[in-house]
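> give me a 3D structure for the following:
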Amino acid sequence: MPASQSPRLTEKQRAVLERLDRRVPIKVIAAELGVSESRVNQHIRALKDIYAVESLGELVERARSTGAQPSRKPAYRNSHLPEPADLPQPEDRVAPGEFVLADVAPLAIEAPWSVQHEPRVVPGVLNGENAVLFRLAVITGLTVGIVAVVLLVMTAALTVSEALAGTEVVVPEAP
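Prediction:
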């Protein structure tokens, strides 16, 4: 296709091409156009075939050179800040440089560092109405378990030491 000739594109292809020119991710393009990601990929493949290119960069450059898309600044140079003329100019402001509580309050409320996110150390069952009883039961259970393990280890150690020493304790039978 000659560089001066502009190809005929569908509205969806134009929309996909315009978003590719702005370096919008495919997932976002699909969400904005209300189609699936695979459908966006089909449009991209069709556009690559129309422009006879292999990469997205070549596709965008070829589309710009043929005039299918209006030429604009590259996406990395587009400012997301409003132009000074676009900013609202309220009439009833205080003198420049003065702080107004209304200006600062949203920052204090929405500041992510001011929200306390403590790790959850205690399981939910140990927190609430019967928290003291549950905790007491857990502590008692752990204590009894530890004492039982100590007694079993001591009994096993005595039995093994007696067996190795060759002594036998005979318990008389009841008559």
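
> switch to C-alpha atoms for all contacts and neighbour counts from now on
Will do.

> look at Gly57 and say how many residues are nearby.
The tally of other residues near Gly57 (other C-alpha atoms under 10 Å) stands at 13.

> which helices and strands does the host helix or strand of it pack with?
Counting by DSSP states H and E, the element that carries Gly57 is helix 56-66. Contact here means 3 or more C-alpha pairs under 8 Å, 6 or more residues apart in numbering; DSSP states H and E; on that basis helix 56-66 packs against helix 11-21, helix 37-51.

> one more sequence to fold, the one below, so I can look at both together:
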Amino acid sequence: MRTFLDALYRLSGAFAALCLIAICTIVLLQVGANLIDAVAAAVTGTAIGLVIPSYAEFAGFFLAAASFFALAYTLRTGGHIRVTLFIQKMTGLPRRIVEIWCTGTGAAMAGYLAYYLVLLVVESWEYNDLSTGMVAIPIWIPQLPMALGVIVLTISLTDEFLRVLRGLPPSYEGLESGEG
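Below is the predicted model of the structure:
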């Protein structure tokens, strides 16, 4: 099970990276189109009018997908910013209780969010909601990666919660201090 979960978190992080690459590609293509237009306008006096339709909207969709897909991977690797001022001096049972409370509350909140994001995706699909850009995209398509990312985050937080319940340190703790 551990191998499957670690692979799931890495896959989620890989999807986030692919979304960032897609953003870079879209923006570079639009910049290239703008440069070709500028050269055409300078040479002929008339711009060609090259444009990638809804490129800003697509970049926004990929940014949302990257942000949500990265959540679980970032948690697992200790990359989330945690305020440890309160618990950094704690040891033993008090620290374990706080970690149990934090991971349990986080898992519950992420699960709540995941539930309602799935409902939002289903509702958008049922009503055939479309984006408002030049290219009308069914809005459930960019909403789906958000829901999937939060589902994987919920799994990750539940994994951490169960880990701490068993008396093990959270996986992100050793990574923050430069271990493992």
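
> how alike are these chains, TM-score-wise?
The TM-score (TM-score structural alignment, normalised by the length of structure 1) is 0.21; 53 aligned residues with a C-alpha RMSD of 3.6 Å.

> re the thing from before, export the helices and strands packed on helix 56-66 of structure 1 to JSON lines and tack on distance to Ala105 of structure 1?
Putting the helices and strands packed on helix 56-66 of structure 1 into JSON lines (distance: least, C-alpha to C-alpha, whole Å) gives the following:
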{"stretch": "helix 11-21", "distance to Ala105 of structure 1": "37"}
{"stretch": "helix 37-51", "distance to Ala105 of structure 1": "41"}
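
> pick the most buried one from those helices.
Across these, averaging neighbours per residue (mean count of other C-alpha atoms under 10 Å) puts helix 11-21 on top, at a mean of 18.

> how far away is Phe15 of structure 2 from Leu71 of structure 2?
Distance of Phe15 of structure 2 to Leu71 of structure 2, given as C-alpha to C-alpha, to the nearest Å: 11 Å.

> the two: who's more crowded?
More neighbours surround Leu71 than the other of Phe15 of structure 2 and Leu71, with 22 against 19 (other C-alpha under 10 Å).

> ok, the more buried one - contacts?
Contacts for Leu71 of structure 2 were tallied using C-alpha atoms under 8 Å, 6 or more residues apart in numbering; they are Gly13, Gly149, Val150, Leu153.

> looking at the helices and strands packed on helix 56-66 of structure 1, which is nearest to Phe134 of structure 1?
Evaluated with C-alpha to C-alpha, the helices and strands packed on helix 56-66 of structure 1 place helix 37-51 nearest to Phe134 of structure 1, the distance being 51.6 Å.

> okay, the angle between that closest one and helix 56-66?
50 degrees (axes from the mean of the first three to the mean of the last three C-alpha atoms, to 10 degrees).

> for helix 37-51 of structure 1, which helices and strands make contact with it?
helix 11-21, helix 26-33, helix 56-66.

> can I get those helices in JSON lines with distance to Leu133 of structure 1?
As requested, those are arranged in JSON lines below (distance: least, C-alpha to C-alpha, whole Å):
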{"stretch": "helix 11-21", "distance to Leu133 of structure 1": "61"}
{"stretch": "helix 26-33", "distance to Leu133 of structure 1": "52"}
{"stretch": "helix 56-66", "distance to Leu133 of structure 1": "65"}
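
> closest to Gln42 of structure 1 out of those?
When those are compared by C-alpha to C-alpha, helix 11-21 sits nearest Gln42 of structure 1, at 9.7 Å.

> the closest one - contacts with which helices or strands?
Counting by 3+ C-alpha pairs under 8 Å, 6+ apart, helix 11-21 of structure 1 packs on helix 26-33, helix 37-51, helix 56-66.
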